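Q: Let me see the structure of the following:
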Amino acid sequence: MWIQYPILVLLCLTITLWLTTFKLRLKAVLSRQITPHDLFFANTQSLSERAILLGKNYDNQFQLPLLFLLGLFFVELELLDGAFWKVSAWIFVVTRLWHSYEHVIAMNLRRRTFAFTLNACSVFTLWIGLMIHMVQVTQS
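A: Below is the predicted model:
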């Protein structure tokens, strides 16, 4: 089924952010810029701005994307396969990638906010579609 492809793209994004953040934090510990104790207690103020930004973006991958993945779980459970579901899923993935790009590379707050807004709208549209589907199923 089509559903695994958007999930794999999000997984690749999350793994890339995790590895990059890990590398920067390890480098900071090895150079004694920060101690392991600081990391243990999430005291990351001594990290470089880049490491902090990447860490925050990595954390973001466990917010809206979880709602998206849960929505896709229900899409799969209900065996939904129409264009609406596919387009909603890919809009979410593309705007999530765009949001991460603006967050950690371009660092443009206006475009990042716009990408986040489209991202949130796409996941909530997916959920509204699911709710409408569930109501229709229970009424028939």
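
Q: From now on I want contacts and neighbour counts done on CA atoms only, so please keep to that.
A: Noted.

Q: distance of the most centrally placed residue in the chain from residue 139?
A: Centroid check for the chain by CA atoms, centre = their mean gives residue 61 as the closest residue, at 3.3 Å. Distance, residue 61 to residue 139, by CA to CA, to the nearest Å: 36 Å.

Q: One more, please, to line up against the first structure:
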Amino acid sequence: MQPIAILYPAFVMALLTFVVAVWLLHCRIKAVKAGLTPLYFKLNHGAKLPDYLVQATQHYDNQFEMPVLFYVVLLLAYVTQGADLPMISLAWAFVVTRVVHTVIHLSSNRLRWRRDVFLLGFAILVTLWGWLLAHLLTNS
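A: All right, here's what the predicted structure looks like:
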């Protein structure tokens, strides 16, 4: 397996972020057409947002929380030559959890499912960091 393969999941995560951004734009346009004042988006206050817009906004914000640690661990694995098959597999598993989390959050928003998928992704991310640390400690 080529070490560069550790970066491919990052591209898919970035694509997911772009898709969520487009969805957020769609929701904002829908809200404005339904009567939300466009001035709200200039000041970020002064109106009650519809639930679907709050949900989309929260999910977009989520893309800049745990995934940031994901990008960092992938880059560190690449530059330290720690990108082995288990790490690459874990990276893809994390991406799958984030895609499933997105689908749940932006559709049914069933909290139990969302929580379970989130916790699985969290565990995978912690494992990625642990795997990288083990690589660094055994190869330094």
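
Q: tm score of chain vs chain?
A: Once superposed, the chains reach a TM-score of 0.88 (TM-score structural alignment, normalised by the length of the first structure), with 137 aligned residues with a CA RMSD of 1.7 Å.

Q: tell me the contacts of the residue nearest to the centre of the first structure?
A: For residue 61 of the first structure, the contact set (CA atoms under 8 Å, 6 or more residues apart in numbering) comprises residue 14.

Q: which one in the second structure is aligned with it?
A: Using TM-score structural alignment as the criterion, residue 61 of the first structure maps onto residue 63 of the second structure.

Q: give me the number of residues near the counterpart of residue 74 of the second structure in the first structure?
A: Here residue 74 of the second structure is matched to residue 72 in the first structure, going by TM-score structural alignment. By other CA atoms under 10 Å, 24 other residues sit near residue 72 of the first structure.

Q: Quick check: the gap between the closest residue to residue 72 of the first structure other than its chain neighbours and residue 42 of the first structure.
A: Leaving aside its sequence neighbours, residue 72 of the first structure sits nearest to residue 3 (CA to CA, 6 or more residues apart in numbering; 7.3 Å). In this view, residue 3 of the first structure and residue 42 of the first structure are 35 Å apart by CA to CA.

Q: Those two: which is more packed in?
A: Ranked by neighbour count (other CA under 10 Å), residue 3 of the first structure and residue 42 place residue 3 first, with 18 against 9.

Q: What does the more buried one correspond to in the second structure?
A: Aligned partner of residue 3 of the first structure by TM-score structural alignment: residue 6.

Q: do residue 118 of the first structure as well
A: With TM-score structural alignment as the criterion, residue 118 of the first structure matches residue 120.

Q: pretty sure its match is touching residue 95, no?
A: No: counting by CA atoms under 8 Å, residue 120 of the second structure stays clear of residue 95, with 11.1 Å between them.

Q: what about those two, which has more around it?
A: residue 95 (21 against 16).

Q: Now which residue in the first structure aligns to that one?
A: When the first structure is aligned by TM-score structural alignment, residue 95 of the second structure is paired with residue 93.
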